[in-house]
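Novice: A structural model of the following input is requested.
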Amino acid sequence: MFELAELAEQAVLVHVNFPQEAVTEDLQELKMLVASAGVSTLQVITTNRQSPDAKFFIGSGKAAELATTVADLSASVVIFNHELSPGQTRNLERLCQARVLDRTSLILDIFAQRARTYEGKLQVELAQLQHLASRLIRGFDNERQKGGIGLRGPGETQLETDRRLLRERVRALKQRLEKMTRQREQGRRARQRSEQPVISIVGYTNAGKSTLFNRLTAAAVYAADQLFATLDPTLRKITLPQFGDAILADTVGFIRHLPHDLVAAFKSTLQETRDADIQLHVIDVADPRKDDNIKQVDSVLQEIDAADVTQLLVFNKIDQIAQLPRIEYDDTGLPRAVYLSAMSGEGIALLQQALVQLLSQQHVQLTLLLPPAAANWRARLYQLQAVQQEEYLDDGQCRLNIQLSTAQWARLQKQSAQQLENYIVSQSVF
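Specialist: A predicted model of the protein is given here:
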């Protein structure tokens, strides 16, 4: 796949203001995306439309103006802040005599530049190919079949050949990723057996997730003031005061209109977020768009079935707006939000305190009736020091009164594939 930084370093940006969209916010984000791709912006062209033009997206008059601007500035790429159809892309490239990219292609290219691990590179290539599959269009050269001695007769066109090769490559990538997903699942089960809670860091891109991760773990994960500075998931063990060890997972940042191909390709990576005990939702408190960013992150979490995980809001970068670190509590007395600065370290102790409260505050008391075949779960409960009373019945079953944290009980249920639910006689939460 192509890399934008190699193809062009100077671009003309195009943004269309539709009545239902916010111009300033989206345009500012486009500029940040272009800068993250290592491309300089020569000029920004904006226009207003009620609906996209079928041929050029921006209308024939504005398209002619765009072509003139590209020629005058010798720009080698045009980047749209919207999704273009294959036909619109082809028409604009013919008119402007320059490469035309839409927002999705730009994000895919940034991911391609930033992926470092083998799995990350496979995921990005799969997303790029799936995006390209819908954009293979028939051109002049695609129509012709080769002729000559020994070559006449039925055969496939170049377009058909490209599509077949693309399908085969996608199939091979999916097989490799499925294998790596199984390996990742084995690691996840091992962490569950260790009974250590998993804390996943999520948030809008450039909110300071990796900086917070480094602050909590003393790791050296790459962090920079740019969109998608890191892609590959990283897991580290942390020790929480007066609680013990936990696993902290740093994940890829989210963004508005995150391409569905990327979400699908990174689904195994984002599984860490779905299976976590707590999500740290990191928010840039100094960003005027923070409320909309929160909605965008929650939307992606809903898409990957991770919206039901206990969430702690972390309002980062308080040093930029001169706020003091603090904890906000909900109506039940549990921490709801923490205000801190990952860069300076202010409020980190408060975050650790809030995590300990969430992980150990709520407990569950249960009575289980275990058959002889479930003796392994009896042993596990004794390892957790959760058994308060035990009684063997005449039929060989074992009645256990246990008490443990809700997080520990949730992990046990995941490990048993909800089998333990069948043994519950009574249950209460306190």
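
Novice: CA only for contacts and neighbour counts going forward, please
Specialist: OK.

Novice: gap between the helix or strand containing residue 315 and the chain center?
Specialist: Here residue 315 sits within strand 310-316, counting by DSSP states H and E. In this view, strand 310-316 has its centroid 16 Å away from the chain centroid, taken as CA atoms, centre = their mean, to the nearest Å.

Novice: OK, contacts around the residue minimising distance to the centre of the chain?
Specialist: For the chain, the residue nearest the mean C-alpha position is residue 252 (4.5 Å; CA atoms, centre = their mean). Applying CA atoms under 8 Å, 6 or more residues apart in numbering, we find residue 252 in contact with 202, 205, 228, 230, 231, 232, 233.

Novice: repeat the analysis, applying 7 Å as the threshold.
Specialist: By CA atoms under 7 Å, 6 or more residues apart in numbering, the contact list for residue 252 reads 230, 231, 232, 233.

Novice: what sits against the second one?
Specialist: The reference is to residue 231. Residues near residue 231 by CA under 7 Å, 6+ apart: 114, 115, 251, 252.

Novice: filter these down to the ones in helices?
Specialist: residue 114 (DSSP state H).

Novice: ok, which pair from the contacts of residue 231 is furthest apart?
Specialist: Based on CA to CA, the longest span within the contacts of residue 231 runs between 114 and 251 and measures 13.4 Å.

Novice: and this one, so I can compare the two:
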Amino acid sequence: MRVIPPPSMAQPPDDPFVVAGSGGVVLGEARTNHEGRHALLLVRGEEDTSEFEALVATMGISVVEKIEQKGNSDPRSYFGKGRLQDVADERKSAIKEHPWAKVDLVLIHTNATPRQLVNISQTIGLELWDRVRLLLSLFTSHASSVEARTQVRIAQLQSDRTVLRELMHQQTTGERAGYGGGGVTALQNVLANVGRELANLRRRQVRQTNAQREHRRQRVRSGAVTVGLIGYTNAGKSSLFRLLSGKKVLVEDQLFSTLETTVGRMEDSPRVLLADTIGFIDNIPNATLSAFKATLAEALEADLTLVLADASDPPLELERKLLTTRREVFERLYGEPVDDEFPWNDAMDPYHHSMQVVLTKIDQADEHMLDEAHATVAGLGFPPALGISAHSGDGIDALKSAILRHLFGSPSMIHVHPSVNGNGDAVERIVSDIYDQGMVTSNERDPNGTVSLTVWLTHAALEKLKARWNERIEVK
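Specialist: Here you go, the predicted structure:
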């Protein structure tokens, strides 16, 4: 993000504003392909930047140099004013052979305040991304559906509006054009346009949310049950979704390759639906996360939620990611405190959350790492975890069985008897109805024509079958 220079600074005619908004403002953030760009990374203190750099690499951006400054972050400009000016001078004086000659982007490893963003941008004079704007640019690159683009645009405008307000504050403090009268500054016009665009996008999002809610309501009325997949970004949600459903979805070893919800049926089970959705990441601001609340609702309001985590992560990294997932789901989105008494699987609690933790990528972890991963899950108060590998298939059958037990309890044995006088419905019709209502795992026919089926199905579906075929079926 580049911002408008203060009035005292001349602005070349070919150097437009680059702040989000409409009304004639050039949108630097509208660029979706950042492959091949070169950036400087500013880091304050001794912070681990590996995840941040992984996000940058996902977008094809090269970090030319990481510049560090010890001490606490400056509330006005992140780096100290003198050090920041040194960076600006070296960048401006870089000759063609200098490593910084191709740098067209500055990254700062923090969720910056509007004041910091404005001051850094005005000093260095290059496009500037903090952690939030890096995520938003990544989201913009990966947003493929109307729903995802709407959510990303809302989050982007909410973030950029704070910068516009800071710019307006700096440029209109004290005596100014229009002060005390009816004058309106250019920034006020831009801010008004941003507000109008946000209002239109939120109305569109409400329509999309209502449509999603109606689709969920219709699925519930039809007797379908839903399994939601949540977890830290790149935990393997899309890979597991593809394995369980057989449905093709984007599966990449990239952060945030999924931004919208994908719903598909679990294989061999017409009544079990799977919902794959966006991953979490640490320290996402509330306003940004809230824009995706409608997308997350598909997985969070499911009958069973699978919490995925990478078993190959070191214990401290696994703990951080699980804590992030727990915090984002329950403490921020639901507003519920989480402690040892949290009703993870208490079916007697009307607000219970039926949940199963799944440790993915177990083929990349040895026995000691798996033991540590299970201990970490237990230490955070989650239910006992199941381990799976979407690559080798290890643990998938056990996970499928656990899903069915969570949703249906125990399977039912249903015997379908032939009609006594030969005038009733054919056995095949009744068997077809049972296949439509549940997941059949065995099917046998005896010499008398009776068909015996082992079926996983909900209590409501079983009662419907009994009412429809009361004298033709026997349930054990």
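
Novice: still on that earlier bit, now whatever residue of the second structure lines up with the residue nearest to the centre of the first structure: how far from residue 255 of the second structure?
Specialist: Correspondence of residue 252 of the first structure to the second structure, assessed by TM-score structural alignment: residue 278. Using CA to CA, to the nearest Å, residue 278 of the second structure is found at 10 Å from residue 255 of the second structure.

Novice: longest helix of the first structure?
Specialist: Assignment by DSSP H gives helix 158-193 as the longest helix of the first structure.

Novice: what is it packed up against?
Specialist: Contacts defined by 3 or more CA pairs under 7 Å, 6 or more residues apart in numbering; DSSP states H and E place helix 158-193 of the first structure against helix 118-133.

Novice: related to what we said a few turns ago, filter the contacts of residue 231 of the first structure to the buried ones?
Specialist: Neighbour-count burial (16 or more other CA atoms under 10 Å) is assigned, among those, to 114, 115, 251, 252.

Novice: the second one against residue 123, yeah?
Specialist: This means residue 115 of the first structure. No - look at residue 115 of the first structure against residue 123 with CA atoms under 7 Å: they stay out of range, at 8.9 Å.

Novice: now the buried ones among the contacts of residue 231 of the first structure as TSV including distance to residue 144 of the first structure?
Specialist: Shown next, in TSV, are these (distance: CA to CA, whole Å):
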residue	distance to residue 144 of the first structure
114	38
115	38
251	47
252	44
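
Novice: closest one to residue 363 of the first structure out of those, please.
Specialist: Closest to residue 363 of the first structure out of those is residue 251 (28.5 Å), distances taken as CA to CA.

Novice: number of residues surrounding the closest residue to the closest one other than its chain neighbours?
Specialist: Nearest non-adjacent residue to residue 251 of the first structure, counting by CA to CA, 6 or more residues apart in numbering: residue 233, 4.9 Å away. Residue 233 of the first structure has 14 neighbours, counted by other CA atoms under 10 Å.

Novice: so what's residue 233 of the first structure up against?
Specialist: Residues near residue 233 of the first structure by CA under 7 Å, 6+ apart: 249, 250, 251, 252, 269.

Novice: repeat for residue 280 of the first structure
Specialist: Contacts of residue 280 of the first structure by CA under 7 Å, 6+ apart are 199, 200, 201, 202, 311, 312, 313, 314.

Novice: that one -> the second structure?
Specialist: The equivalent of residue 280 of the first structure in the second structure is residue 306 (alignment by TM-score structural alignment).

Novice: am I right that that match sits in a strand?
Specialist: Yes - using DSSP: H, G, I helix; E, B strand; the rest coil, the assignment for residue 306 of the second structure is a strand.

Novice: that one and residue 41 of the second structure, how far apart?
Specialist: Relative to residue 41 of the second structure, residue 306 of the second structure is positioned 36 Å away (CA to CA).

Novice: so what does residue 393 of the second structure match up with in the first structure?
Specialist: The alignment partner of residue 393 of the second structure in the first structure, by TM-score structural alignment, is residue 345.

Novice: sec struct for its match, please.
Specialist: coil.

Novice: just give me the neighbour total for it.
Specialist: Count around residue 345 of the first structure with other CA under 10 Å applied: 14.

Novice: can you say which helix or strand has the spatially closest residue to it that is not a sequence neighbour in it?
Specialist: Leaving aside its sequence neighbours, residue 345 of the first structure sits nearest to residue 215 (CA to CA, 6+ apart; 7.1 Å). Following DSSP H and E, one finds residue 215 of the first structure within helix 209-217.
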